[in-house]
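Chemist: Show me the folded form of this:
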Amino acid sequence: MVLILILVALIAFIVLATTKLKLHPFLALLAAAFIAGFAYGVPTKEIVKLITTGFGGLLGSIGIVIAIGTIIGVILERTGAAITLAETVIKIMGKRFPTLTISIIGYLVSIPVFCDSGFVILNSLKEALAKQMKVSLVAMSVALATGLYASHTFVPPTPGPIAAAGNLGLENNLGLVIIVGLVVALVTALAGLWWANRFMNKDIELLPEIQAEQLEKTAELRQSYGELPSASKAFTPILLPILLICLGSIVAFPSKPLGTGILAQILAFLGQPVVALIAGLISSFFLLKSSSKADEFNKVVTEGIIHAAPILLITGAGGAFGAILKATPLGAYLGETLSALGIGIFMPFIVAAALKTAQGSTTVALVTTSALVAPMLGQLGLDSEMGRVLTVMAIGAGAMTVSHANDSFFWVVSQFSRMKVATAYQAQTLATLVQGIAGIITVWLLSLVLL
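Modeler: Below you'll find the model as predicted:
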């Protein structure tokens, strides 16, 4: 019982430190690792060693992937490729189902681009579609936001799911995480779309005083891209790494479906996440437009590294926290206790949902929860390759439940959509609750079939 009380206190400390004390999650997780070491009686000589080993071990396996994935996202954002993706989907889908179209756009764009940035980039497109089709702006905003949120939470190379996969030992099998993540993300995107459509025919009062200002900003943003890249150039940096990683996972199947010859060896090499993302990064170079592409490339790489730095530090601190917990008897004790309760795959969801709701950051919820549950997988019956993948999905479902006032994405969606706060709670916050529930139900059903 004391072990559980210490764990509860540690979670409470992380939440209070990041919300009330405004401490950066990196420092909060690092402090929690030290506190956990002393509280659980880890030998003092081992505490620092475990923390540094856990920090370096996780970043060593997944850090380069996070950095390159972030850089690709910045390039897609800065070159207007995200707009090309959106306009290509509109050409294919047409304008008969505006909320479905904008949801699919969000689902695709947020695989490499952060959902906050994706919403800002696509805001003018959403506004134009809403006016042309005479559709509720609230419905269109929620459809876009939930589409973005779904793939952002479940599908690598987004940093959150990559970090969770790394914590759970899946850094060499991201292909499986991507495949399952795309399925779970699609279900949660459709659940968000269902909620968005509830507002299709409702006359909701918006905030008119900022309308002109926001429209002017988004129009300027759209014009700043100049001539947009072609669809093939825009899609390649996203689809090429995913394709290579998935092929690498197929080659690694025990049945050896592609044999063991030179082709299999080449695909196995190219399918490693670091190599696959480098290929995507090389392809993104052709999106750059300036006369000095090398200088422009260096600028966006620098910006991407700046964006990736906090994520890398949080991820590493999560690895340090997890390393300390693995060195304690907590995993065995808690795993046996939870196994007796029979909640299995729901346990990671509950912890992630509590953390997300309390402190607001999806990435912090993903990293912290994956570090917490890693030592318990055996006792929870999830210590298999597919069990670990589904655990990442369960954590992702929790990490999207729910987005409210302590989440920056909530304010991006509400302010750019001119929603009143009360409206945003009814539309956006409840949509993320629906998404989270749909996500964990999907994961549970998959566990019945695949485990």
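Chemist: all contacts plus neighbour counts: C-alpha atoms, from now on.
Modeler: Fine.
Chemist: Helices of the stretch 151-300 of the chain, start to end?
Modeler: 159-167, 174-196, 211-224, 231-251, 262-270, 273-284, 293-326 (DSSP state H, counting those that start in this stretch).
Chemist: Next, find the distance separating Asp407 from Val42.
Modeler: Separation of Asp407 from Val42 (CA to CA, to the nearest Å) stands at 35 Å.
Chemist: Once you drop chain neighbours, what's closest to Phe321?
Modeler: Closest residue to Phe321 apart from its sequence neighbours, by CA to CA, 6 or more residues apart in numbering: Ala33 at 4.4 Å.
Chemist: Helix, strand, or coil at the one you found?
Modeler: At Ala33 the chain is in helix, as set by DSSP: H, G, I helix; E, B strand; the rest coil.
Chemist: I'd like the structure of this one too, to check against the first:
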Amino acid sequence: MSTLWLFGLLLGSVGLIVWCTARWRMHPFLVLFLVALLLGLVSGMPLDKIVDTLKEGFGETMKKIGLVIILGTVLGVLLERSKATLRMANFILGLVGENRAPAALSMTGFLVGLPIFCDSGFIILNGLKQSLVRRTPFGMPLMTLCLATALYGVHCLVPPHPGIAAAAVTMGADLGMVMLVGMGISIPLTWLGYIWALRFGPKIEDSAQQSEHEHLDEPEDLPSIWRAFLPVMLPIFLIGLKSLVFLGRAPENAMNSWLKLLSLLGDPVIALLCAIVLAAIILPKQDHFQLLQKWFGEGIEKAGPILAIIAGGGTFGAMLKATEMSTGLANSIMDWHLGLFFPFLLAAILKTAQGSSTVAVITAASIVAPALSGLGLDSEWGRTLAVLSLGAGSMVVSHANDAYFWVIATFSNLRSDTLYRLYTPVTAVMGIVAQLLVWLLSLGLQ
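Modeler: Predicted structure coming up:
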């Protein structure tokens, strides 16, 4: 098949995904699966190979990332139900003082966002945010933006959040290194959201902030500081330490028993499992086992829809790899000289069109992975930077087709036009700044 025909198939399949998810609100898993099936039929692949490719794509994706998503989701539920997230927030507020409440909320959003999805984190911390609005001179729009941007940056750039984690697996990047560099980039993005909120938040007058008079009681049975923080920081430490120790060499070649133990503990699955054990210690002593069972079930149920989307992305990616599209795309991209900006632009287009950062980064990763060599990114650092470029692109932009947009609006009692003026522009700025930071890193590593 000609390169033009291959590009037509690629653009048509991506366009169909965007159209079905954005225009008709079809479930991403169904769309990704059906488009992968249609792609195999149109490309002329034998029918039996089409079915095998779909199954292999589904199974390989679950094999590589399924346990990470389930355990990460369970950890988030345990931290939420045990009030560890609220304890972390109160501790940070005590350190910085109520006069620095916006900074405290941004810091809290960053830390809580490491193990918890942005929408869940926003809902969890919404009560604290409302209390701070009443206790401080800072209004609802300003405080909402501090929390929303902090959670958003971490969600798009730091594993084990599903989109960036699945992209790392698809691209063959080291998950721990993506986590470390992603955290480094998300720190200035959190600061950027904080500065943006201070600059533009006070200019937004919204009647919603005057309508909240209910009193929120502070719970007294909060866990201790170390019990609240340790389950969040332990997996980050273990996974990051393994990546640093084994940088440039394969963990399976480790001969020392301590290195072998570190290789085991630094695996994302084992690291998250250790964090869950620690989080379970935080639970109330009464009915400990029954609560643990219930919250485990909640976490697994919450992980189900996410796993379905990721599996759909796996089938689509497998079908792309099984056709000749990969070779044609890679050869053509070599002449474009876009480098790291290609994954960023692709993810940004998908995000803006259909709303989900997770779907955007997973779909874009399936397209970019075969083209890494043509982009000059087929190396350990190159793959890491390519994944982070996808994450940066998946921020641009959040608007009315993004579920997180409506979580922010609903729980903050803010009008959608207020968020369009205040929140949507900063998501574009955050994504562009993140991409520029990734690009600067690539220059420094040459």
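Chemist: before we move on, the earlier item: could you count how many residues lie near the residue nearest to Phe321 of the first structure?
Modeler: Ala33 of the first structure is flanked by 26 other residues according to other CA atoms under 10 Å.
Chemist: Cross-check the contact I'm expecting between it and Gly319.
Modeler: No: Ala33 of the first structure is beyond contact range of Gly319, at 9.4 Å (criterion: CA atoms under 8 Å).
Chemist: Identify the contacts common to these two.
Modeler: Each of Ile51 lies in contact with both Ala33 of the first structure and Gly319 under the rule CA atoms under 8 Å, 6 or more residues apart in numbering.
Chemist: Next up, the contacts around the aligned partner of the residue nearest to Phe321 of the first structure in the second structure.
Modeler: Superposed on the second structure with TM-score structural alignment, Ala33 of the first structure falls opposite Ala36. Neighbouring residues of Ala36 of the second structure by CA under 8 Å, 6+ apart: 54, 315-316, 319-320.
Chemist: Only whichever of these are buried, select them in PyMOL.
Modeler: Written as a PyMOL command, the selection of buried residues from the contacts of Ala36 of the second structure, which uses 16 or more other CA atoms under 10 Å, is:
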select buried, resi 54+315+316+319+320
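Chemist: Please identify which helix or strand holds the equivalent of Tyr149 of the first structure over in the second structure.
Modeler: Using TM-score structural alignment, the equivalent of Tyr149 of the first structure in the second structure is Tyr152. Assigned by DSSP states H and E, Tyr152 of the second structure belongs to helix 140-157.
Chemist: between the helices of the stretch 151-300 of the first structure, which one is nearest to Ile440 of the first structure?
Modeler: helix 174-196 (8.9 Å; CA to CA).
Chemist: average distance between that closest one and the second structure?
Modeler: Its matched residues in the second structure lie on average 1.4 Å from helix 174-196 of the first structure after superposition (mean CA distance after the TM-score superposition for the first structure).
Chemist: which residues in the second structure does that helix match up with?
Modeler: Counting by TM-score structural alignment, helix 174-196 of the first structure sits on residues 175-197 of the second structure.
Chemist: Report the buried residues of the matching stretch.
Modeler: Of the residues in stretch 175-197 of the second structure, 175-183, 185-186, 188-197 count as buried by neighbour count, 16+ other CA under 10 Å.
Chemist: and if you look at stretch 23-32 of the second structure?
Modeler: Buried residues in stretch 23-32 of the second structure, counted by 16+ other CA under 10 Å: 28-32.
Chemist: what's around the aligned residue in the second structure for Gly261 of the first structure, how many residues?
Modeler: Mapped onto the second structure by TM-score structural alignment, Gly261 of the first structure lines up with Asn256. For Asn256 of the second structure, the neighbour count with other CA under 10 Å is 9.
Chemist: how close does the most centrally placed residue in the first structure get to Ser292 of the first structure?
Modeler: Nearest to the mean C-alpha position of the first structure, by CA atoms, centre = their mean, lies Thr153 at 3.0 Å. Applying CA to CA, the value for Thr153 of the first structure to Ser292 of the first structure is 35 Å.
Chemist: can you tell me which residues contact the closest residue to the match of Tyr149 of the first structure other than its chain neighbours?
Modeler: Using CA to CA, 6+ apart and skipping the chain neighbours, the partner closest in space to Tyr152 of the second structure is Cys118 (5.7 Å). The contact partners of Cys118 of the second structure, taken as CA under 8 Å, 6+ apart, are 148, 151-152, 155, 404.
Chemist: next one: Ala185 of the first structure
Modeler: 107, 150-151, 153-155, 439.
Chemist: ChimeraX command for the buried members of the contacts of Cys118 of the second structure?
Modeler: Selection of buried members from those for ChimeraX, criterion 16+ other CA under 10 Å:
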select :148,151,152,155,404
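Chemist: Let me have the contacts of Cys118 of the second structure in JSON lines, extended by distance to Leu262 of the second structure.
Modeler: Shown next, in JSON lines, are the contacts of Cys118 of the second structure (distance: CA to CA, whole Å):
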{"residue": "Ala148", "distance to Leu262 of the second structure": "35"}
{"residue": "Leu151", "distance to Leu262 of the second structure": "30"}
{"residue": "Tyr152", "distance to Leu262 of the second structure": "31"}
{"residue": "His155", "distance to Leu262 of the second structure": "26"}
{"residue": "Tyr404", "distance to Leu262 of the second structure": "37"}
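Chemist: Among the contacts of Cys118 of the second structure, which one lies nearest to Pro251 of the second structure?
Modeler: Within those, the smallest distance to Pro251 of the second structure is 27.6 Å, found for His155 (CA to CA).
Chemist: Can you verify my assumption that the closest one contacts Val112?
Modeler: No: His155 of the second structure is beyond contact range of Val112, at 10.4 Å (criterion: CA under 8 Å).
Chemist: hey, what's in contact with both of those two?
Modeler: Residues touching both His155 of the second structure and Val112 (CA under 8 Å, 6+ apart): none.
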